[in-house]
Structures are given as structure tokens and as C-alpha cells.
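# Have a look at this fold, sequence not included:
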């Protein structure tokens, strides 16, 4: 692990915030690091309000999208709401379809089969629309590169509205409207919305004609917050506002489907981390193991008893997903060990019978062991399909684009992507991908990094600090949980390993004459020798809360421990 302390940003801005907010300098520093530089920006950061959401009509083609939907309603056309099978896609489909159904009955949903149709808009889906007299398809979280599909639909007198957040290619599909803030010609003020977020802006715009206010859309924010958390989009701007209020809905009055999931896990209050690691994997499991339709059924069900039945089925899918994930990861690690060649800059593995629904998770697991841009391939029909995951700071999408001559199709983001290729192109692609990464990645990026916000002492950790840090939530990319460095800490003699294989570490730490603070270090069991016998050590950590038997207490969540270098 590399420990990297962020540079002190814009000292003059930090000083101005100290004076304006009456906070400690390191709190002001944390804010400036997150792009919060003025009193007004601090007000928006600490006091999110739905009034700060942008006018949806600022998005390119929004007026065209709304006009076409209103025309479809006027003419009593059938509308098909189409979306990807992951969390972002299924929440987006659930959101837009359930909103439309509040005032118009001729609405149906379609989620492509991950194994039969693959990612995104499918010809089979368009054929379904044609056979069932749908004349308008609203595509969510996909479609920005579906030029041939949209043309195919037009030939069958089916119009498309595309709501996507992925990067466009050189040309856009000839849809009635293409809502994507990442379009070069779109001047919408915020371009980091997820697919469900774009869907939310669409229903917000439709609400204008119905004299609805933003308060009418609050019940939909549990879906939007779930998608924001799952899709790992920046926790800034509109995303942060939507996630903030969405979490309130999740914890106070979620829709029956989400309530049923929470009911199964028996947790009182959920934060954004719980949504990422508890809610999202269960919604995802439907599309990974069975079919994404099961997630939409759950999220659009209004009878709680029926929702509980759906949630129970999804719980089983999630259990199956865990078993597959564990087994395939084991096989992939074995394959890497057996084929260990010269030092490589990438990890690329393939086995034709690996379950396509979990290869993305497996790619993430492999990065935990071999910290490299990683591709996990399996057979999908006549093609090989892969999920890509990247290391912090490296754009895997750009790397795939540089090798696109060998690919049939690809799409995604900086850190996660998917692709298909012909089997005969696999070896050439693998060599090209290795070469591109080798030539473009900075060597430092091949070692995991802990990024530290600032150094503090234990005397700085006060109830006031913990209250302020709580207000930094919800956390996510570009607003990560603050990470601190403290030097010359010592265990008070209570340090002990935890876990079946002693893989974790529990401590009670002091610094100088400070009061002791309990700490937990997951995966740091091997650091027991460093902290023994009262020896000083340096720690990197976030300030956390531990809930036990209804009591909440302060604890440090350790990220790293090293011997203090000045100790003799």
C-alpha cells in the first residue's frame, strides 16, 4: 500500500472558510479538497435542498422527449419502458414506468435477458415491441451507441427516446430524443447523473405539464438513491442532493419492495454503504442469476405481502450468486497462478462455462489479489463476453477503445466496462490490451493507494468533529469518507486478532496522554507484531461509529498500520 497525503489545497480559500464557518482549519481543508470553497457552497453542501436541483428542460432534447410522450398519451399509443438488467437499469425502468402508470395505463416494461440478448437495446426487444403494437420505446441506462437498433425500430414505425449516461460514440442514434448530459452539445449543468437519475429528470419534466412540484417526486427518490449508490457515480452536485433525500425515504417510507428487502436483513437505519453492499447486490442478483424482470416486479409491487414473497426469491438468487462468485474466483486465481508468465500489466482470464452474471464481481475480486486492470471472459453464444474492472486512476474504457478493432462491441465507464469479441480475436485482443495498458499506465497505479486527507492528533477528535463529519454524508466518489493520519499511536495492551483465521485486528489506542479510542482493522490481523509491547506506530483511519446492543460509540476504522519510523 502507498500512503499518499493530499496536498494542502488553496490556503487562501481554506483560511476564508475557517473565518466564515468558524471551523478548525483541517475541516476547512477537507471542504476545499471536495470543491467546497465559499460560504454559499458550504451551505449547499451541509444543507442540501431539493430547490437546488436543476431545471430538467436545460437538458438537450428534453422538450422533444416530453412532447413525444405527451403525443403518445394523447393518441393512446402503447409505451414500452426498456432498461438494462443491472441496478441502475431496473430502478430506472421501475421509476419511469410506475410514474407513467399513475396517469396512463398503456405502459409496459422490458428488461433484456442477460444471456439471450446481452447488454443494452436488443433486436429481440424491438421485435417484441413490434409484435405487441408498441410505437414508442423509452430506453433507460442504455442506447447511446445503439445506432443500428434505432434504425431497425424506425423501419417498424417504432420511435425511441434514449435516456443514457454513458459516453456517446462518434454518431448518435436517430432517436426522437437523446437525453445524455455527456453529449458534446448538451449544456446541462451536471453531467454525472446515473441512468435512473436521467429517468428522474424526465419524469420531473413531465410533471411540469401536470402542475406537480418537486415534493410530488420525493417518493421516487428511494430508487434514485439506490441507483446512485450502486453505480458508483460521483457523490457531488445533484447526485448528492438526490442521494441525501433518497436515503431519508429509504429509512422513513420506502416503497414496499425496498421495505421488504430491508425487512429481510433486519437493520434499523441504512446509510449509503448499506445500500451499496446490502440493497444493491440483492437487486442485481435477479438479473445475474435469473432475470432482471424479477427486480422490476419487486420494485413496482405495491402490496407488501407480495413484495415480501418477491424479496424472499431474490434473497435466494443472491445466495446462489455468492456461491458462484466464490467458486469462479477460486478457479480464476488458480488459472492465474498456473499461467504465471513474465510480469504483466493486466489480468485476463477465460473459461467458457463461467457464469456470465458474476464475471464482473469476479473481476473486482481478482483486483483485490492482483492489482491490475482486469478482464474476465466467458462464452456467450458464438462470442466471448467479458467484464472489465480497473484500478484507481486508470481509464479502462479508453484502453478498450484503443483495442476496438478486435471487439464486436463495448461500452461502459472509466472503471467498469463490458465487451464481446469473436473467439478468433481473443489472443490478438489480449496482446493488444496488455500492450496498451503497459504503454499508458503510470507504474504507481499498479500499487494500491490509501489517499489521506490530512494528519490530525487524537486531541482533535471531539464530539463536535464527529457531528460535523456526519454532515459530510452521504459519501461516495469525490466525497469519500475523510481519511486521517495519526503518528506515534500505541496500543494500550488490549490488541488482539479477530476472525476465524485471525485476519482482523481489534485495538484500544492512545496517543501521548489522550484518552484511549477503540479501533478495528479489517484484514489487518497480520499487523499484530507491529503494535505489540507498547511500540509506537502510525495509523491511517476513518472515524466511525460502532452500534452494539442499541448503544452507539466512537471507533476508528483502521485502513493501514506501519511502525513509527522514528522508533528505535
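Yep, that arrived. Not measured: the values here are computed from a predicted model. Numbers count the residues shown, from 1 in each chain.
# From now on I want contacts and neighbour counts done on CA atoms only, so please keep to that.
Noted.
# The residue nearest the centre of the chain: what's it in contact with?
The C-alpha lying nearest the average C-alpha coordinate of the chain belongs to residue 232 (CA atoms, centre = their mean; 2.1 Å). Taking CA atoms under 8 Å, 6 or more residues apart in numbering, we find residue 232 in contact with 476-477.
# Wasn't it part of a strand?
No. Inclusion of residue 232 in a strand is not indicated when DSSP: H, G, I helix; E, B strand; the rest coil is applied; the result is coil.
# how close does it sit to residue 394?
Residue 232 sits 16 Å away from residue 394, taking CA to CA, to the nearest Å as the criterion.
# now residue 3
In this structure, residue 3 and residue 394 are separated by 18 Å, where distance is defined by CA to CA.
# neighbour-wise, which of those two wins?
Counting neighbours by other CA atoms under 10 Å for residue 3 and for residue 394 shows that residue 394 has the greater number, 20 against 13.
# other SSEs contacting the helix ranked longest in the chain?
In terms of residue count, the longest helix belonging to the chain (DSSP state H) is helix 304-338. Counting contacts by 3 or more CA pairs under 8 Å, 6 or more residues apart in numbering; DSSP states H and E, helix 304-338 is packed against helix 256-265, helix 280-285, helix 293-300, strand 347-350, helix 359-369.
# The same query, at a cut-off of 6 Å, please.
Helix 304-338 is packed against helix 256-265, helix 280-285, with contacts defined by 3 or more CA pairs under 6 Å, 6 or more residues apart in numbering; DSSP states H and E.
# Now mean neighbour count too, for the ones you listed, in TSV please.
Formatted as TSV, these follow (neighbours: other CA atoms under 10 Å):
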stretch	mean neighbour count
helix 256-265	20
helix 280-285	25
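# put this beside the first:
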């Protein structure tokens, strides 16, 4: 286990901040600890608290504030009036497939000359492919709506225009200096776009296009909100900040998933074996990987077929097919991760000197190299790129970053060695000729060394506040839970407690986990704590110490009909 640094987040120190905390305590009838959690999330008064705890769909922004939205809608309306063939084209990941299901599924209620298309991860790669455009031409299409891709597909969108196909691009990735020659480019990250919220998913941009479509045609927005659970799945799985519009969409999407889900998501949940109420985190680890597995192992079209299914028995069949893909993905994942870690251990430069990890093996499965990059970071915490050979004789790479480091910038500085690349500060993909991998490895490491601090190479646990075990009550947990949905920029609160000791000998679960009974010395309060994969690092230390500190989140545990609060341990210090 990599040693972690503990970072206590900003605490109220100014007089005005402390007054805000005091006012929140009185106005909301909550403890100072809960008021501090709200203050850290930018909530400083009753009205802001009301908006935070009770997000409303009416708070979503006017879609026509987005640059090119009026042009996009005019072109879509023209296509429908003239009965043109329209292709809904989406990426092969969760964001792309849910976006296709969202836009195709909704528009097909009002127009039937529609097809959808997802590129093959292996034959076509990321973005708009020439193969996809030629397929669209064969269908007689004259308009393609691109979702979660297109912002960097300059050449292929120009090619489409030359053969008589217009594009509406709905993307959320960082644009380059040149925008594609499309009829409309919807991307809130455009420098000339004044749209107030910049962190939508590709699905979210598609959702705004549909919102504009509804407003123009006087279609009740309630009809669109019926598919809000698809927007939520993309927000959860694409790891975007859950603030602003994303928070509203995620809140209502989760509500729908847990009360009246579409049959496809209900089937995925059942096949996964998950029981109980789903959170953003459970969507990330349960629904997201299964949808992703379709494109990783076979073809993303299977995920869209599932998501569009309106028959439960059919949806369950599709879900089992995807479940099998996910099982295969896990096998590739664990095998390749083991090989990658062994390569790092066998390379003295990588092990002792490098500030990054760049690995290549011809036969690694392209569909899981991004996951493997993340797994390597769990063991060797630094920016990581994993390459494998493509059928065309190039190498495809998937990159992941560490918190606080701009990966995209580092890759961009090596762009002269790459055939193509795209992504953002946290994750990226690229294509490179195999002979350039070694020069890239050196250039990338130099870029990392020049821009990363030693501090960023140690994983950080952000701690919201110090807490005493005696402060943890059912009311505290109930109010804290209402601060969700949790995710980036509104993470589940993490707490630190000092002066703890063991109330009983630690129990070992499944040979690697720990179950502890913690005693707070000052108050005499005891609580149960679970530490996953903590046996090797902490069991002996716990037996040989009188006092320690713990960092944890709070969870509710139900066992044999009894529900209680327990600590979910993240780290211990002695």
C-alpha cells in the first residue's frame, strides 16, 4: 500500500466565515460540524442551503445560451421537414452510448428516418471515423449528430462536408485552436461560448440540444425528464464535477433510477446482483463498467441496444450478454495489470528514477489498457501511459493522471512524436508509431519532471473536518447524506478522529480485510470500523500501539434487520 499524505481542507478562520457557520447552525438547526461541511461547499446562508438540499429542474440553464444552439436546432428542424436521413453518432464509452440512447431514443418519438452508429474501438478508434462517414453516406444520410466526440475530428468532418454530409457536434472535450467545419459546434468549453456551466458530459450537451428541441416545438419538458436517468449514468461514469447542472441532473436521475427506472437500467442492476438504493458511487462501480464492457470487448452497439430496450425480458437477455463481456474484461484487466507491474519491477530506471510510467506490449487487449493505467497508479503513483499494438501496425495508448497534474499538457508537449491524441487533464488517448514509443517515453518523463512537484507524487487524502465519535449520530448521518449526490467537487465527506484505541482484538475478514471495534478515549464511545485490504499494513501495528488516528467516511450497515452506522476506513496513522 502506497503511503498517503493527509490534507485537512480549508477551515473557517475569518470572523465572517465563523459568523456564517453560526448562522447556518441556528437557521438550519444543525451542528457546527455539519455547518462547516456546507460552508466548504460554498453554502453560507439559508437560501443557498435550500438550493443545495433541494435542487430544482427549473434551475437548469436556457439551452440557447450555448453557442451555435440556434443554428443546430435550425439544421435539425430542416432535416426533419425535408425528411432527410439523420445519423446519431456516439463514442463507444458510457458517455457516448448513453448519449446515443438518449438522443436517438427521444427523437425517434417524433421522427423515424433515424439511424445510430458507434465506432468500433479497434477498427476505427476514438472520434469521427472515415468508415463511419462512408457508412452514413451508404444510408443516404445528409446530417450526422455527433455525441461525446467530434471536436478534434477536423479532417474527417471536412471530408463529410465534401461528400454532402453536415455535422452537428455535441462534445465536451477541450477544443483545439481550430474548430471542425461543422454546421454547429456545441461545446461549452469553446472559448467563445458564454454558456454558464462548462462541465457537462457529452450526453449532457445532447440533453441540452433536446431541451432546445422541446422548447421550440412546445413539447412538455416532463417528457424529456423521463430519460434523465441516462444523463445521470453518464455524469457518474464520466467522473465530471457533480455541481451546478450536473448536480441537478444527477439528483433527479438517481431519484428515477431508485423509484421508476427504465427497464434497461433495472435489468443491469438485477444482473449485477446489486441490492438496495443506488448512489453515484454504486452506478460508477456497477452500471458503468458493464455498459463500457460492450465496447471494450466486442462492440458498443450492444450497449445501445440494451439501453434502448423497452421490453424487460429482452433487456435482461442483453444485460446478461454485457455481463459476460464484463467478466471477460475483468480477466484481461487482472492478467495485464500483473504483467505491467512485473515490467515496472524489472526495469531499474522505471522503478527508481522515472516520475512517470510508460509501458508497451504488443498483445495487450486494447479495451482495458485505460483500466490498467489506473491500476498501475494504485501501486506506483505517477502519470501513466499504457500502449498496445493495433491491427494497423501502430500503437494505441491510454493515459491516466494523478490528482493535480495536467496530463493533457504533458502529452501535448510530446505531440510531435504522436500520430494523434485527445483527452483532458485527467485522462487521454493517443496513437503513435511503434518506433516512436521509446522517444515518447523519455520526452513524456521530461515533461512530467519539469511540471510535477514531489508532493503530487504522493497520493493525498482530503479530510473535510476533524470529528469526535460522540458527534456521530443518526441525525448527523441523515443530514450529511442529503448533501449528495456525491462525486467530484462534492465528494462524500471524509473525517479524521484522534486518540483512538482498540476496544477488542481486530478481526480478519477473508484473509485481507480488518474489522475493528474503535474506542474514543475521551468520550468512551465505541464504533465499528471496516478497513478493506488493510490486514498486511496495519494488523501488527494495531496490536502494538496504545493510540492512533483514523481517516474514514461514514456508511450505514444493515445486518439481520438491524441498521447501524460504521466507519469505512481510508487510512491509519500511529
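Thanks, I have it. For clarity, every value in this text was computed on a predicted model and none was experimentally measured.
# Export the helices and strands packed on helix 304-338 of the first structure to JSON lines and append columns for distance to residue 554 of the first structure.
Formatted as JSON lines, these follow (distance: least, CA to CA, whole Å):
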{"stretch": "helix 256-265", "distance to residue 554 of the first structure": "24"}
{"stretch": "helix 280-285", "distance to residue 554 of the first structure": "27"}
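# Which residue in the second structure aligns with residue 329 of the first structure?
Structural alignment places residue 329 of the first structure opposite residue 337 in the second structure (criterion: TM-score structural alignment).
# my read: that match touches residue 371, true?
No. Distance between residue 337 of the second structure and residue 371: 8.7 Å, which falls outside the contact criterion (CA atoms under 6 Å).
# so which strand or helix has residue 499 of the second structure?
In this structure, residue 499 of the second structure sits in strand 495-502 according to DSSP states H and E.
# ok, now how distant is the alignment partner in the second structure of residue 346 of the first structure from residue 208 of the second structure?
Counting by TM-score structural alignment, residue 346 of the first structure corresponds to residue 356 in the second structure. Taking CA to CA as the measure, residue 356 of the second structure falls 39 Å from residue 208 of the second structure.
# These two: which is more packed in?
Per other CA under 10 Å, whichever of residue 356 of the second structure and residue 208 has more neighbours is residue 356, with 24 against 21.
# For the more buried one, which residues are in contact?
With contact set as CA atoms under 6 Å, 6 or more residues apart in numbering, residue 356 of the second structure has these partners: 382-384, 445.
# Which residue ranges of the stretch 101-250 of the second structure form helices?
Assigned by DSSP state H, counting those that start in this stretch, the helices in the stretch 101-250 of the second structure fall at 130-138, 154-162, 202-217, 221-225, 228-237, 244-259.
# Give me the nearest residue to residue 55 of the second structure, chain neighbours excluded.
Excluding its sequence neighbours, the residue lying closest to residue 55 of the second structure (CA to CA, 6 or more residues apart in numbering) is residue 248, at 5.6 Å.
# Tell me how many other residues crowd the one you found.
Residue 248 of the second structure is surrounded by 21 other residues when neighbours are defined as other CA under 10 Å.
# counterpart of it in the first structure?
In the superposition onto the first structure, residue 248 of the second structure corresponds to residue 241 when matched by TM-score structural alignment.
# a markdown table please, covering the helices of the stretch 101-250 of the second structure and showing distance to residue 118 of the second structure.
Output for these, formatted as a markdown table (distance: least, CA to CA, whole Å):
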| stretch | distance to residue 118 of the second structure |
| --- | --- |
| helix 130-138 | 8 |
| helix 154-162 | 15 |
| helix 202-217 | 14 |
| helix 221-225 | 23 |
| helix 228-237 | 16 |
| helix 244-259 | 24 |
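# Ok, which of those helices comes nearest residue 344 of the second structure?
Among those, the nearest to residue 344 of the second structure by CA to CA is helix 228-237 (28.8 Å).
# which part of the first structure lines up with the closest one?
Taking TM-score structural alignment as the measure, the first structure aligns residues 221-230 with helix 228-237 of the second structure.
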